[in-house]
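**Q** Kindly return the folded structure for what I paste below:
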Amino acid sequence: MLKSLTLLVLILCTTLVVTHSRVIEPNDANTVRQTCSKTPNSALCIQYLNADPKSSTADVNGLALIMVNVIKSKANIAVNKINQLKGSIPPAQKVALKSCADKYNAILVADVPQATEALQKGDPKFAVDAANDAAIEANGCENGFSGKSPLTAENNVVRDASTITSAICRLLL
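**A** Reported below is the predicted structural model:
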């Protein structure tokens, strides 16, 4: 009798767990797609977010934080390129390169920390401002060169990541 009762309780518990559990589906397929559809470049947004495994469980705020990290990563790549160019750039472009170094320093020292803190504290308005500022800084770097900038690819990547980030942060307002 005790074995039958134990078996019955086990079956009931299993049935309860199975019927009341939902299948855990990746959040990224839906949340990432829906969020990115509201940005200026949804394909690039999806690409950046899907590259981070945390996106599969992130809410919109979490996706915004991931994108702030994308800005940081891409800005660091630009800084590395600036450092590589220092010795080989024509003298006429040295002033513009120094200006770019300052602009990317502002992105990494001010904009990225401001956006991160704002999102962590639940104040997305300041994250929007910081992401917009990062885009402005990248454009400023690009426009500082007379003619062809040696940082066009890096500036475009940072600008695009920043505008996507700003759009995601605006969804939190």
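**Q** C-alpha from now on. contacts and neighbour counts both.
**A** Fine.
**Q** does the residue sitting nearest the centre point of the chain sit in a helix or strand, and which one?
**A** The centre of the chain sits closest to residue 67, judged by C-alpha atoms, centre = their mean, with a distance of 0.6 Å. Assigned by DSSP states H and E, residue 67 belongs to helix 60-85.
**Q** Could you also give me the structure for this second sequence? I'd like to compare it with the first:
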Amino acid sequence: MSDEAMIINVCSKTPNPSLCQTCLHSDPKSATANVKGLAMISITCGTRDADKLYTDTDNLYTNTKDPALHNLLDNCWWRFLGARDNIDSAGRMLSDKGSDAAKLAITRDAMPMITYCSDLFKKSPTVAVPKNIIDEMNVVSTDCLIILGILSNF
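**A** Below you'll find the model as predicted:
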């Protein structure tokens, strides 16, 4: 299978093949990577996106004058930091312990942090959470599903 065919095949098993391919193509190593290498690249993308979510949320938490938004973000900024660190740790788990351990880092440790805040925001419809935060949360959730989809190839 050619390298591009492998990327297309691996990404076809994820919920967002287009985002998956964009992520994998963002790293030149994807051209010669095996499936484990592609999984590592997807983890790097997820970590990067989760870091942006954490940074943007922390800045908003620190600077907002809206007390309701501040209180809501008080429950989430540190969860987004935890999600970032847990996505990143999935790479170490994959290297040290294999794909099952990496999947656990995503499903047990990272995804619940994002889901908690997503649910919290839905339960607080009167609080104006900026669209970029919602969008970034959705990207990180999708990143996690892409990582799991790639890990399912092992």
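**Q** could you show me where the helices are in the first structure, in order?
**A** For the first structure, applying DSSP state H gives helices covering 2-20, 27, 33-36, 42-50, 60-85, 94-106, 112-120, 124-143, 152-170.
**Q** what packs against the shortest one?
**A** The elements that helix 27 of the first structure packs onto, with contact taken as 3 or more C-alpha pairs under 8 Å, 6 or more residues apart in numbering; DSSP states H and E, do not include any helix or strand.
**Q** for it, the distance to its chain's centre please.
**A** From the chain centre to the centre of helix 27 of the first structure is a distance of 17 Å (C-alpha atoms, centre = their mean, to the nearest Å).
**Q** Then the fifth one?
**A** For helix 60-85 of the first structure, the distance from its own C-alpha centre to the chain's C-alpha centre is 8 Å (C-alpha atoms, centre = their mean).
**Q** Mean distance between it and the second structure after superposition?
**A** Aligned to the second structure and superposed, helix 60-85 of the first structure gives a mean residue distance of 0.9 Å (mean C-alpha distance after the TM-score superposition for the first structure).
**Q** That helix to helix 124-143, inter-axis angle?
**A** 20 degrees (axes from the mean of the first three to the mean of the last three C-alpha atoms, to 10 degrees).
**Q** cool, the fourth one as well?
**A** Interaxial angle, helix 42-50 of the first structure versus helix 124-143 (the same axes, to 10 degrees): 110 degrees.
**Q** Find me the equivalent region of helix 42-50 of the first structure in the second structure.
**A** Across the second structure, the stretch matching helix 42-50 of the first structure (TM-score structural alignment) is residues 17-25.
**Q** What mean distance separates the matching stretch from the matching residues in the first structure?
**A** Looks like 1.0 Å for stretch 17-25 of the second structure (mean C-alpha distance after the TM-score superposition for the first structure).
**Q** List the buried residues for that stretch?
**A** Across stretch 17-25 of the second structure, burial judged by 16 or more other C-alpha atoms under 10 Å covers 17, 19-21, 23-25.
**Q** The second structure: which residue goes with residue 126 of the first structure?
**A** Per TM-score structural alignment, residue 126 of the first structure is aligned with residue 101.
**Q** tell me, how many neighbours does its match end up with?
**A** 18 (other C-alpha atoms under 10 Å).
**Q** same thing with the one 5 residues further on?
**A** The tally of other residues near residue 106 of the second structure (other C-alpha under 10 Å) stands at 23.
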